[in-house]
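>>> sequence unknown, structure follows:
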């Protein structure tokens, strides 16, 4: 194995461990100082219990002792793969995360592909037609959507395509009244398509604007001028030179958008009642499900770190000088 690659793997592993430890400490103690009362959430709102019953419940859930002792107990269990039991679902947190992520990964995957295709296509068109009225309109659309709340875009799409035209279901990830074994992959995609489109509309702008600048730089480069001098047509120049030199940077930037993708999915899943990981995180926060909330927080940090790591690897692959600078 190359020494530089091995060193890079070790550094990424150390960063991941440091990140997860920091997230554990900060998230746990933020919950400790918050008004969340997991015991009352477990009992139920408006239900009174005696001090003895409350103490028994605390002992059962490990809520007794100092915050530091509780944190160490929880950390030791997490290291063993035990994230606790969800107060809402009465099931292991890890099982809930896996189940919900199976829904969210389809939604985020579709959105990731759609935002990449839309962003790169618009960026390519803007770069080729820079300075023209159409380019200004597309740039305005990109800037407007990048500052538009995700839930607002979702509500507009829901009103138009689900309620108005009836082309898509109003919500949920599968048809109502069907057994799991009867649901096809295409039905899942059909239910996830509109929320994925809403999520992609607010995340393709960085790729489009970045590609626009890269395309303009490529169109003004010496090798494109030389290609024109050789008599190559505009379509050939775009295909052989512009796309070749701008596609990889766009894909690299797309991988770096994992954090925005995950954050946006929380709002989109709420709007479309999509039972994914983001909706589970909201329910955990509103209903004081501390074990589930901590588990989702850790998993989201791991997910975002993975996306950023892939983006860094692609950056170093596209430009090896970046990797050399990291290890000087």
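Cool, the structure landed. Just so you know, these numbers come straight off a predicted model, no measurement behind them.
>>> C-alpha from now on. contacts and neighbour counts both.
Noted.
>>> give me the buried positions along the one helix or strand residue 116 maps to.
According to DSSP states H and E, residue 116 maps onto helix 93-128. Under the neighbour-count criterion of 16 or more other Cα atoms under 10 Å, helix 93-128 has 93-94, 96-97, 100-101, 103-104, 106-108, 110-128 buried.
>>> kindly report the same for stretch 245-265.
For stretch 245-265, the neighbour count (16+ other Cα under 10 Å) marks 245-246, 249-259, 261-262, 264-265 as buried.
>>> one more to weigh against that first structure:
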């Protein structure tokens, strides 16, 4: 019984992922094909004036730029199915190598920011919910509303000016000190370069988790079974631990895993502000330089990244809330 349910779950999510990747591929390729960027100029670079028309034609023929958009899409899709995402016009290496190299830098940044924002938002939401109507609740809500309306790039620039330019506590940018070999960089220096970008993403991601956790906790504390527990003499902390944590954890986890897309979008801005060499900065370079293979490769990878985050959340639902398991097995 459970093996059959597990097989259906795998097949369902595999088909969902496949259809999502196909739809994203078609839409992304169509948008990129109508971009005003000249891929030949992006490939040649500053030496554009020294290239003859015949050389331009040879380059266009080599990259298949003279074909129709439909033909180019099917050639690209066929190569993708064989694991070949093409060659980056900006970095002159395979797209898979660029993604593999940049992903681990972005993973450290997004993973740290995701964990900090989730924990901090969850704790702030609990405090605000337990202190509903007090000055503490008002202060936390005001802080969350302010954060929610603050652009990530503006916050990053503000932190950069305060802690790097004025105080000089942290480096201005990059992931490692310039002029030092990668293997010679200490963990301390890596953390110093990672701190401000991670802090920017952490602050931006706090508000949604905090506000949703606060509202869910208020709803739980106003429910009938909580009133019955209070009549039996249970105190606030006991009520929170025995009845509140499990009920408010599910929506918090759901929201936080669903924020993978927002996290990646925030990383694009943060990495650009701090010149952090991750996937976010590679997206900007690919977009500005008309690097179509790299841009499409990162779009597919980010789609897979967000889908996996939502899938993990779906699996965790069943671990935290037994009611979800019962609905799935009936």
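Structure's in. What do you need? Note that the coordinates shown come from a computational prediction; the quantities given were computed from them, not determined experimentally.
>>> name the helices or strands packed onto the helix holding residue 116 of structure 1?
Under the contact criterion of 3 or more Cα pairs under 8 Å, 6 or more residues apart in numbering; DSSP states H and E, helix 93-128 of structure 1 touches helix 133-146, helix 185-201, helix 205-219, helix 243-255, helix 258-271, helix 277-286, helix 290-318.
>>> contact partners for the residue most central in space within structure 1?
By Cα atoms, centre = their mean, structure 1 has its centre lying nearest to residue 262, at 2.2 Å. Listed by Cα atoms under 8 Å, 6 or more residues apart in numbering, the contact set of residue 262 of structure 1 reads 108, 278, 300, 304.
>>> can I get those in CSV with distance to residue 54 of structure 1?
Output for these, formatted as CSV (distance: Cα to Cα, whole Å):
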residue, distance to residue 54 of structure 1
108, 41
278, 31
300, 32
304, 38
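>>> closest to residue 26 of structure 1 out of those residues?
Within these, the smallest distance to residue 26 of structure 1 is 14.3 Å, found for residue 300 (Cα to Cα).
>>> quick one: map that closest one onto structure 2.
In structure 2, the residue matched to residue 300 of structure 1 (TM-score structural alignment) is residue 302.
>>> run a quick neighbour tally on that match.
By other Cα atoms under 10 Å, 17 other residues sit near residue 302 of structure 2.
>>> what of residue 326 of structure 1?
Neighbours around residue 326 of structure 1, by other Cα under 10 Å: 10.
>>> now do it against residue 7 of structure 1, distance only.
Distance of residue 326 of structure 1 to residue 7 of structure 1, given as Cα to Cα, to the nearest Å: 10 Å.
>>> quick revisit: and in structure 2, which of the contacts of residue 262 of structure 1 remain?
Retained in structure 2 (both residues aligned by TM-score structural alignment, their matches' Cα atoms under 8 Å) from the contacts of residue 262 of structure 1: 108, 278, 300.
>>> show me which of these is closest to residue 51 of structure 1.
Of all these, residue 278 has the smallest distance to residue 51 of structure 1: 34.9 Å, by Cα to Cα.
>>> what's the closest non-adjacent residue to the closest one?
residue 266 (4.0 Å; Cα to Cα, 6 or more residues apart in numbering).
>>> okay, the kept ones among the contacts of residue 262 of structure 1 in TSV with distance to residue 294 of structure 1 next?
Listed next are those as TSV, based on distance: Cα to Cα, whole Å:
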residue	distance to residue 294 of structure 1
108	21
278	13
300	10
